[in-house]
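Trainee: got a predicted model here, sequence first, then my questions.
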Amino acid sequence: MAIAELVKRHLVDTRPLGVRDYRRLWLGQSVSHVGVAATVVAVGQQVWQLTHSSFYVGLLGMANLIPLIVFGLWGGAVADAVDRRKLLIIGSFIAWAATLLILAQALLHLGNIYLIFAAVAVNATGFAITSPTRGAIIPRILDKELVPAANALNSLVFSMGAVVGPMIGAVALTTGGYAAAYALDALLFTGSLYAALRLPSLPPLGEVTRPGARAVLEGLSFIVSSPVLLMSFVVDVIAMVFAMPRALYPQLTAERFGGSSLALGMMTSAMAIGSVAGALFSGWVGRVSRQGVALVVVIAVWGLAVAAAGLAHELWLVVAFMAVGGVADVISSVWRQSILQLYAPDEMRGRLQGAFMVVVAGGPRLGDLRAGATATALGLSGAWVGGGIACAVVVLAVGLSVTGFRDYRAR
């Protein structure tokens, strides 16, 4: 009985799924994330095959980053001023059109790297609009006490897609080539479109600020004025920029595992495997009060896990260490998202979610660029292992030096 109670206390809280609108969003994301993850594997491998350069694979991060910054901040401001359902639908169609474009270039065997970069940039534009909008919708359709549980469920579905998607993507690459992987993404993305279409109208509440530079600056000023919010962003940037090794997966696969598509799929899924485990047993996360110190600790664990994976020469060890990193990453994500959603008033949630999305999605892209550039200069091991160690050292030094963040306790 005691064991059953212990397991129940630590398993993910599923109460948000009892709310119909959230359940549709969650199921739509469950389906579409599989296809998105398959495309991530395929597009990185296609660029590697065309160029045989980790630097060009890293440049995919820049093709994502610029639209994420511009349209993420703008999209968040728009989400505070218009019906969020309509904006989610528009952003979803933009992302879907980009997926169809990258599918078309594969079917036509164009092999044009610049066209691929353009399609990735358009897709990032759609994501930059939908992500902050979706994040701002959740507190509108759920009671406040269910928001942390919803974030854990969102992390779970994203992580499960990141586990299943790369493996399916690897199979699709082997059996049907790049077009098969991109076609899968285009088909499965319709789940997100359906969920957005079935949402009720969600007009803005409170004072409406006209979208533009002033509205964006108001949101950024709100973050800067709060040491806790600001440092929650800073530690995540440290984690992703210093330690994210994603751009190095094709090179590691080629140098250590014979270029196997299966090895590439397993490596890409490894972190998400840990994220699934962490999210499934996330019931305890909401009971941690000293979340500032806890964030610093789990990000340091992430960095050290990445460094250990870079030293491994057996595929199972790489997968195991990156899975440990995935556990740390998903716990960090739940804390940071919940703090932001519940701290902000509704009329600013879109803008703050836009800034959050820029950091969460943009940080790994900068990490891709950092990894590709340092691999060119220092070699694979130097870029991978050195980045993980630097992450752990810097996050401990910076995160624990800010008193307000170090002493922060969740209310």
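Mentor: That came through fine. Residues are numbered from 1 along each chain as shown.

Trainee: going forward, measure contacts between C-alpha atoms and count neighbours the same way
Mentor: OK.

Trainee: measure residue 107 to residue 20 for me?
Mentor: 38 Å (C-alpha to C-alpha, to the nearest Å).

Trainee: second structure follows, compare the two:
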Amino acid sequence: MSPARVLIDVRPLRTSPVFRRLLIGRTVSVLGSFMTMVTVMYQVWEMTHSAVWSGAVGLAQALPMVCFGLFAGAWADRGDRRRIYLASTTGQAVCSLLLAVQGFTGHVPVAGVLALVAAQSACAAVGAPAAGVFVPRLLPKDQVAAGLALHQVTGQAMMLVGPALGGLLLGWFGIGVCYLLDALSFLLSFYGAFGLPALPPEGEPSRAGLHGVLDGLRFLAGHRAVRGALVTDLAATVLSMPVSLFPLVNDERFGGDPRTLGLFLSALAIGGVLASALSGAVTHRGRPGFVMLFGAGVWGAALAAFGLMTDPWVGLGLLVLAGAADALSVLSRTTLVQTRTPDALLGRVTAAETIVGQAGPHLGNMRAGLVAGATSGATALVTGGLLCLLAVVYVATSTPELRVGAPAPEAR
């Protein structure tokens, strides 16, 4: 296979100026968001020195997405997705400006900071379903997977750079400047969004309110391939999410060396970036269901092996493998969902996928902590990885549409 078909497919950057502008704006905005994530965690800890308040930061970010996501999806399937995205981006930028103001003045209590974080997350929840239709509407069908891969590799690169850059800027300039830079990053989001054409739903618009939400849930329940994709994601996150176990496993197996602990998350991210950068072979083949199942299975197996490993360097290698497998699985799942969902339902299905992506890791970290508390970190990793592998095998055997890559029926 030629190198051009192995490296990430960059055709969308050449063929669609609108997609290119959107990607630039999103990349800079994601960088700002990761800087803000670090800044909020730092500020809350400095204000309270409480692990409970620090944990509340994650709750403030996740709850609005879960509570508003499906209704936002129904709204996105009724109106112009471009206008909804612009409204969402405006709301997020205003919240970042308010965070910057309180960062410079220092007169807002910790509950007020978390309220601004929750408001920004609510705005993001509104915009996510609308943004979920951009790639399949802007690109030819044979370039959708490539466009999603470009989104993924830039997002993961910002996940590597953003927290480190945020920490440096915090030390140099303080929290107000970090928040202000995030607010300014939304200018490039507007730059990308204003170039979009009007994007009303194709087909029958969503019904208003709860009726529209229920229509979306009925589609998810009836479409075997899309349902299987979301179940696979839940299996990978709820059953085998390892992040909360890293400090314990580092202490149990690797002597509590902080340098090793710091490399755990980096290893996952490095694997994800490498896999995304070399995703051309996957996006050209057009079998997202098979790749998703294979990637999720390798993720579970690699984490189970990591739980057994006593050599730290081999363990880090297994985490790189797990991160790479997860990146390919996520890319393939998103490709499958966006190419097999009718446009009129895509906002609601994207909202459901976002909720699964938000809630699954939190539930998985909680499950891992409970199992580790009753047994050990290694046991929680091994059992979680094996359970994930079994769940993937079940989805693969019960959903042949995912294995063969053939178009799935709309409902059954």
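Mentor: Cool, the structure landed. Because the structure is predicted, anything quoted here is derived from the model rather than measured.

Trainee: where does the TM-score land?
Mentor: TM-score of the superposed chains, computed with TM-score structural alignment, normalised by the length of structure 1, equals 0.84; 402 aligned residues with a C-alpha RMSD of 3.3 Å.

Trainee: could you check which of residue 107 and residue 20 of structure 1 has the larger neighbour count?
Mentor: Taking neighbours as other C-alpha atoms under 10 Å, residue 107 of structure 1 and residue 20 compare with residue 107 leading, 15 against 12.

Trainee: and the more buried one, what pairs with it in structure 2?
Mentor: The pairwise alignment with structure 2 assigns residue 107 of structure 1 to residue 104, based on TM-score structural alignment.

Trainee: does its match touch residue 175 like I think?
Mentor: Yes. Between residue 104 of structure 2 and residue 175 there is a contact at 7.4 Å, judged by C-alpha atoms under 8 Å.

Trainee: which positions within the strand or helix carrying the match of residue 107 of structure 1 qualify as buried?
Mentor: Secondary structure assignment for residue 104 of structure 2, by DSSP states H and E: helix 81-105. Within helix 81-105 of structure 2, the residues that count as buried by 16 or more other C-alpha atoms under 10 Å are 81-103.

Trainee: repeat that for stretch 70-78 of structure 2.
Mentor: Residues 70, 71, 72, 73, 74, 75, 76, 77, 78 are the ones in stretch 70-78 of structure 2 that count as buried (16+ other C-alpha under 10 Å).

Trainee: can you list those in JSON lines and add secondary structure and distance to residue 227 of structure 2?
Mentor: Below are the buried residues of stretch 70-78 of structure 2 laid out as JSON lines (DSSP: H, G, I helix; E, B strand; the rest coil; distance: C-alpha to C-alpha, whole Å):
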{"residue": "70", "secondary structure": "helix", "distance to residue 227 of structure 2": "16"}
{"residue": "71", "secondary structure": "helix", "distance to residue 227 of structure 2": "19"}
{"residue": "72", "secondary structure": "helix", "distance to residue 227 of structure 2": "20"}
{"residue": "73", "secondary structure": "helix", "distance to residue 227 of structure 2": "17"}
{"residue": "74", "secondary structure": "helix", "distance to residue 227 of structure 2": "18"}
{"residue": "75", "secondary structure": "helix", "distance to residue 227 of structure 2": "22"}
{"residue": "76", "secondary structure": "helix", "distance to residue 227 of structure 2": "21"}
{"residue": "77", "secondary structure": "coil", "distance to residue 227 of structure 2": "19"}
{"residue": "78", "secondary structure": "coil", "distance to residue 227 of structure 2": "23"}
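
Trainee: which one of these is nearest residue 313 of structure 2?
Mentor: Lowest distance from residue 313 of structure 2 to the buried residues of stretch 70-78 of structure 2 (C-alpha to C-alpha) belongs to residue 70, with 42.4 Å.

Trainee: if I look at that closest one, how far off is residue 354 of structure 2?
Mentor: 9 Å.

Trainee: show me what the helix of greatest length in structure 1 is packed against.
Mentor: With secondary structure taken from DSSP state H, structure 1 has its longest helix at helix 147-188. Under the contact criterion of 3 or more C-alpha pairs under 8 Å, 6 or more residues apart in numbering; DSSP states H and E, helix 147-188 of structure 1 touches helix 20-51, helix 84-107, helix 113-141, helix 261-280, helix 315-343.

Trainee: have a look at how far, on average, that helix is from structure 2.
Mentor: By mean C-alpha distance after the TM-score superposition for structure 1, the fitted helix 147-188 of structure 1 averages 2.1 Å away from its aligned residues in structure 2.

Trainee: and the next helix or strand past that helix?
Mentor: helix 190-197.

Trainee: so where is the helix or strand following that following helix in structure 2?
Mentor: Using DSSP H and E, the next helix or strand after helix 190-197 of structure 1 towards the C-terminus is helix 213-224. Helix 213-224 of structure 1 corresponds to residues 210-221 in structure 2, going by TM-score structural alignment.

Trainee: return the mean post-superposition distance for that stretch against structure 1.
Mentor: With mean C-alpha distance after the TM-score superposition for structure 1, stretch 210-221 of structure 2 averages 1.0 Å from its match.

Trainee: and that stretch, how far out from the chain middle?
Mentor: Taking C-alpha atoms, centre = their mean, to the nearest Å, one finds the center of stretch 210-221 of structure 2 at 22 Å from the center of the full chain.
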